[in-house]
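>>> Just to be clear, the model below is a prediction. Sequence and coordinates:
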Amino acid sequence: MEFQWVIVGAGFSGCVLAERLATQLDQKVLVIEKRDHIGGNAYDCHDEHGVLIHKYGPHLFHTNSKKVWEYLSQFTEWTRYQHRVLAMIEGKGVPVPFNLNSLHTLFPAHYATHIEEKLILTYGLGKKIPILEMLKSTDEDLKHLAEYIYQKVFYGYTLKQWGMKPEELDSSVTARVPIYISKDDRYFQDQYQGVPNLGYHALFKKMLAHPNIKILMKTDFHEVKNSIHYSKLIYTGPIDAFFDYKYGKLPYRSLKFTPYHFTDRNSYQDAAQVNYPNEYDFTRITEYKKLTQQKVPGTTIILEEASSYVPGENEPYYPVPRKENNVLYQKYKRDVEQLENHWFVGRLADYKYYNMDQVVARALHLFEKEIIKDIS
C-alpha cells in the first residue's frame, strides 16, 4: 500500500488532521487505528438498552475558542449542555469546583456568610484560587477552610485518580479544579459548551467521510509499518511506545469502567456526574442520559476507577504531570526532532494533559503553521 500520509490514531488529533489534509490539500491519507472504532477516547455508542454512553468516560465539549467551535460545527449540531458536578462530602451532594454554594451547603448559615465575606475581601468575587495557593493563607479562618477542602475534596480524589498526593503532581493538575469565589456552580465557564447532538461517533464519521481518506481499524501500526509505503507520518499514540521505550516507559494513568442499567427508574442521581473523593474505590459515577438529554426508558450509569497504565493490559488515558516525567519526555522529543516528515501531536504524543478543545486547536495549528508550510 502506498499513501502520501499515514496518520496513526483516529482520535481528535488524527481525525482533524486527516480531514484537513484531504479537504484542503487534496492529499491521500491512511488512518491506522488499533481499536475497532474511530474517535479515540471520545467515542460514544448505544448500549444494549439503547442508552447513548461515552465508552471511555464523560466527554463534555467546552471552549472559549470561536475558531475551534466553528470548525467542529461543520460536522455536528450541538445539544447545549452546562455541566454540573456534585461531590459526596459527609453524605451531602456538594457542587464542585468548590464555590460559595458549596460553602452554604456544608456549613451553618452564619459561619458560611462570614467565610464568604472573607473570601471575597481577600481574593475578589469571581476569582479562581488553586487549593495549594489557598493553603498558604495566613488568615486563620481561610486556612481552616482550605485544609477542610483539601482533605474532603482534593486529597482522596487525587490519591485515587493519580495514585499520589496533590502536592506530588504538577500544580497545573489541582489548578484545573480551583476554588471558585462565585455562586456559579457550573463545572466550566467557557463561552461554548455542549455535546454533539447525534454523538461524537457521528461527528467523527462525518469528519472522515472523504474519498481521499482510508481507515484501517483493528491494526497496530508497529505490526504493519514495514508493509506500508508513505511519504509523511503523523503519530498520535504514546511517544515512548513509538521508540520502543528506549529511555524507559513514561507513566500514564488508565481507567476501568463498570456499567449498570436500571429498568425500574429513569433517574439515578441528582447530577450527570457525582464524584466520590472519600468513599469507595471508584472516583465518580456518570449518568449519561443527563448529559445527552436522551429520552429512553430506564437509565445507565458507569462507575469509573483509575489505575496505573500497563502496556498490553489496559489503555493510557492521562499523562502524569510531574517534573521527572517531563525530563524523560524531553529525551523522546529530541529524537522526534531528528526525524524528517514526522509529526507528533495529541495528549499521548505530546505528553500533555490537554482538554478536547486544546487537542483540536493544537491539530489545527500544526496543520496551518507547519504542515502547509512544509508542503509548500
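It's in. Everything numeric in this text was worked out from a predicted model, so none of it was measured.
>>> all contacts plus neighbour counts: C-alpha atoms, from now on.
Fine.
>>> so what's the closest residue to Pro321 other than its chain neighbours up against?
Closest residue to Pro321 apart from its sequence neighbours, by C-alpha to C-alpha, 6 or more residues apart in numbering: Asp170 at 5.4 Å. By C-alpha atoms under 8 Å, 6 or more residues apart in numbering, the contact list for Asp170 reads Pro321, Arg322, Lys323.
>>> swap in Phe12?
Counting by C-alpha under 8 Å, 6+ apart, Phe12 makes contact with Gly39, Gly40, Ala42, Met356, Val359, Val360.
>>> re the thing from before, most neighbours of all the contacts of Asp170, which one?
Pro321 (20 neighbours; other C-alpha atoms under 10 Å).
>>> For that residue, which three-state class applies?
Following DSSP: H, G, I helix; E, B strand; the rest coil, Pro321 is assigned to coil.
>>> let's bring in a second one:
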Amino acid sequence: MFDWLIVGAGFAGSVLAERITSQLGQSVLLIDRRRHVGGNAYDCYDDAGILIHRYGPHIFHTNAQSIVDYLSQFTRWRDYEHRVLTAVDGKLLPIPINLDTINGLYDLNLTSEELEQFFALRREKVDEVKTSEDVVVSTIGRELYEKFFRGYTRKQWGVDPSQLSKSVTARVPTRTNRDDRYFTDGFQKMPLHGYTRMFERMVDHSNIKIMLQTDFREIRNQIPYRRLIYTGPIDEFFDWKLGRLPYRSLHFKHVTLDKENFQPVAVVNYPQSELYTRITEYKHLTGQIHPKTSLTYEFPSDVGDPYYPVPRAENEALYKRYEAMAMARPDVWFVGRLATYRYYNMDQVVGQALATFGRIQKALHAETTAGFSAITEAAE
C-alpha cells in the first residue's frame, strides 16, 4: 500500500513526489507512460554524443527566487540568455520584434522614439482585444502581423490567430529598444548537467518507487494506494465523458551534421516558409564543445502526445465542465499543464506543484486534527 500514487514524472509529478517523501516521510509510487523521468523537459545524449532535448528546446527562466532556491537543491546552473531569430523575407531577424528587427527588415536607421511613431502609424484600432490577431494588429499593424505572426501561429496551432485567445500572441512582447533576449526574467539559466540529471536527483529517495512505461488506466485498479495526484490530460482521467479536449502535439526530426555549427543562435523560427515551425541547435543551449552539431526540426500536429492545450473559448468552456467534475473528487489532486488545461512555463508548473503541496499539508493536518477530535469525543 503506497501513501500516494503520482501519475506523470514531469515537473509537477516529480516535485510533488520529492516534497511528499522529504517533508512528510510518506511513500510514493511515481509512474509515467514514457521510458524516462522528466516529461517533456527530458534531455539525453544522442548517438553522436551531443546533449539534445528530445521534445524540443526547454529554456529555464523565472522571476521567482523561491523556485530557483528549490530547484538549486538538485542542480547547478549554466548562464544562458535565450535569443531567437526568425526567417522573414530572406533575412534572419530578432524576435520578439525590436529596433534591430525593423531597421533590418526595411533597411532603416530609426531611433527608439522614431520606432514608436512607426508602430503608431501602422496600428489598427480594435474596439475590444479578444483574439491573438487583435493583439498584434492593434500593437504593430497588419503588415508585420502577416510577416511575423500569422503563418507561424497557424502552423503551431492549426487555426488562424483570429480564432485563438489573445493569450497566445500576448506572450510575445514588442520592444522599441535593441534588447534581443527572448525572455527578460531576472533568472535565466540552464541546468549545468541537463534536466534529466536534475530530475534524477529530485526523485532519488528511498520512499519513491518509479514505474516507467506504465499506463495509469491499466494499473489504476491493481495497485493499492491511499491518495492520488494526477498530472495527465484531465479529459482522459474522466474517460472523455464530456468529449475530448483539444491538445496540440509536436513531431520532431532529429539530425546530426558533420559540421561544428549550423545557425547563429539556438532557435530560428520559420513563419513564412517550410512545414516546420523552428530549428533548434542544442550546443548553443548547453555550451557543449563538439566537432559535430545536432538539430531538431519541429512539426506541429493534431495527432500524437498532448503538448499544448488549445486556447479557444469553447475549449475553456469544456474544461470548466471537467474542472467541476474534478472538484467533486477531493481524493484526487489535479496538477500541471495537462490536468489543469493551461499553457504553463516550467517555472509556473513548479510553482503550482509547490503551492499544491502546501494545500496537501493543510488538508492532511485537518484530517489529523479531525481524527484526534473524534477519538477524544469517543473517549469522553
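It's in. Every value quoted in this text rests on a predicted model; they were computed, and no experiment measured them.
>>> counting contacts, what elements does the longest helix seen in structure 2 pack onto?
The single longest helix within structure 2, with elements called by DSSP state H, is helix 346-379. Under the contact criterion of 3 or more C-alpha pairs under 8 Å, 6 or more residues apart in numbering; DSSP states H and E, helix 346-379 of structure 2 touches helix 11-24, strand 60-62, helix 65-71.
>>> Most tightly packed of the ones you listed?
helix 11-24 (a mean of 22; mean count of other C-alpha atoms under 10 Å).
>>> contacts for the helix or strand just after it?
Counting by DSSP states H and E, the next helix or strand C-terminal to helix 11-24 of structure 2 is strand 28-31. Strand 28-31 of structure 2 is contacted by residues 2-9, 13-14, 17, 20-21, 207-216 when judged by C-alpha under 8 Å, 6+ apart.
>>> Of those residues, which belong to strands?
Secondary structure from DSSP state E places Phe2, Asp3, Trp4, Leu5, Ile6, Val7, Ile208, Lys209, Ile210, Met211 of those in strands.
>>> what sits against the fifth one?
Right, Ile6 of structure 2. Contacts of Ile6 of structure 2 (C-alpha under 8 Å, 6+ apart): Gly13, Ala17, Val28, Leu29, Leu30, Ile31, Leu228, Ile229, Tyr230, Thr231.
>>> Which of those residues are retained in structure 1?
Counting by both residues aligned by TM-score structural alignment, their matches' C-alpha atoms under 8 Å, structure 1 reproduces these contacts from the contacts of Ile6 of structure 2: Gly13, Ala17, Val28, Leu29, Leu30, Ile31, Leu228, Ile229, Tyr230, Thr231.
>>> Next, give me the two most distant ones among these.
Val28 and Thr231 (14.5 Å; C-alpha to C-alpha).
>>> Trace Val31 of structure 1 over to structure 2, please.
By TM-score structural alignment, Val31 of structure 1 lines up with Leu30 in structure 2.
>>> And for Pro211 of structure 1?
Per TM-score structural alignment, Pro211 of structure 1 is aligned with Ser206.
>>> What distance do you get for its match to Met1 of structure 2?
For Ser206 of structure 2, the distance to Met1 of structure 2 (C-alpha to C-alpha, to the nearest Å) stands at 15 Å.
>>> And Ala378 of structure 2, by the same measure?
Ala378 of structure 2 is 28 Å from Met1 of structure 2, by C-alpha to C-alpha.
>>> quick one: which of the two has more around it?
Set side by side, Ala378 of structure 2 and Met1 show more neighbours around Met1, with 11 against 8, by other C-alpha under 10 Å.
>>> Would you map the strands across the stretch 151-300 of structure 2?
Per DSSP state E, counting those that start in this stretch, the stretch 151-300 of structure 2 carries strands over the ranges 187-191, 208-211, 225-230, 247-257, 267-269, 278-281, 293-301.
>>> Let me see the residues that make contact with the shortest one.
Contacts of strand 267-269 of structure 2 with the rest of the structure, by C-alpha under 8 Å, 6+ apart, involve Arg83, Val84, Leu85, Thr86, Ala87, Tyr152, Thr277, Arg278, Ile279, Thr280, Glu281.
>>> which one of those residues sits closest to Ala48 of structure 2?
Glu281 (13.8 Å).
>>> corresponding residue for that closest one in structure 1?
Using TM-score structural alignment, Glu281 of structure 2 sits opposite Glu287 in structure 1.
>>> That match against Asn266, yeah?
No. Counting by C-alpha atoms under 8 Å, Glu287 of structure 1 does not reach Asn266; the two are 10.3 Å apart.
>>> hey, what's in contact with both of those two?
Thr299.
>>> out of the two, which sits in the more crowded spot?
Glu287 (25 against 14).
>>> gap between that one and Leu255 of structure 1?
17 Å.
>>> Pull the number of nearby residues for Ile279 of structure 2.
24.
>>> just the helices in the stretch 51-200 of structure 2 please.
With helices called from DSSP state H, counting those that start in this stretch, the stretch 51-200 of structure 2 shows them at 65-71, 99-106, 112-122, 132-140, 142-144, 151-157, 167-170, 195-202.
>>> so what secondary structure elements neighbour the fourth one?
With contacts defined as 3+ C-alpha pairs under 8 Å, 6+ apart, the packing partners of helix 132-140 of structure 2 are helix 112-122, helix 167-170.
>>> and among those helices, the most buried is which?
Note that of those, helix 167-170 is the most buried (mean count of other C-alpha under 10 Å), with a mean of 17.
>>> Next, the mean deviation of it compared to structure 1.
Superposing on structure 1 and averaging over aligned pairs (mean C-alpha distance after the TM-score superposition for structure 1), helix 167-170 of structure 2 comes out at 0.6 Å.
>>> Right, I'll call it a day here.
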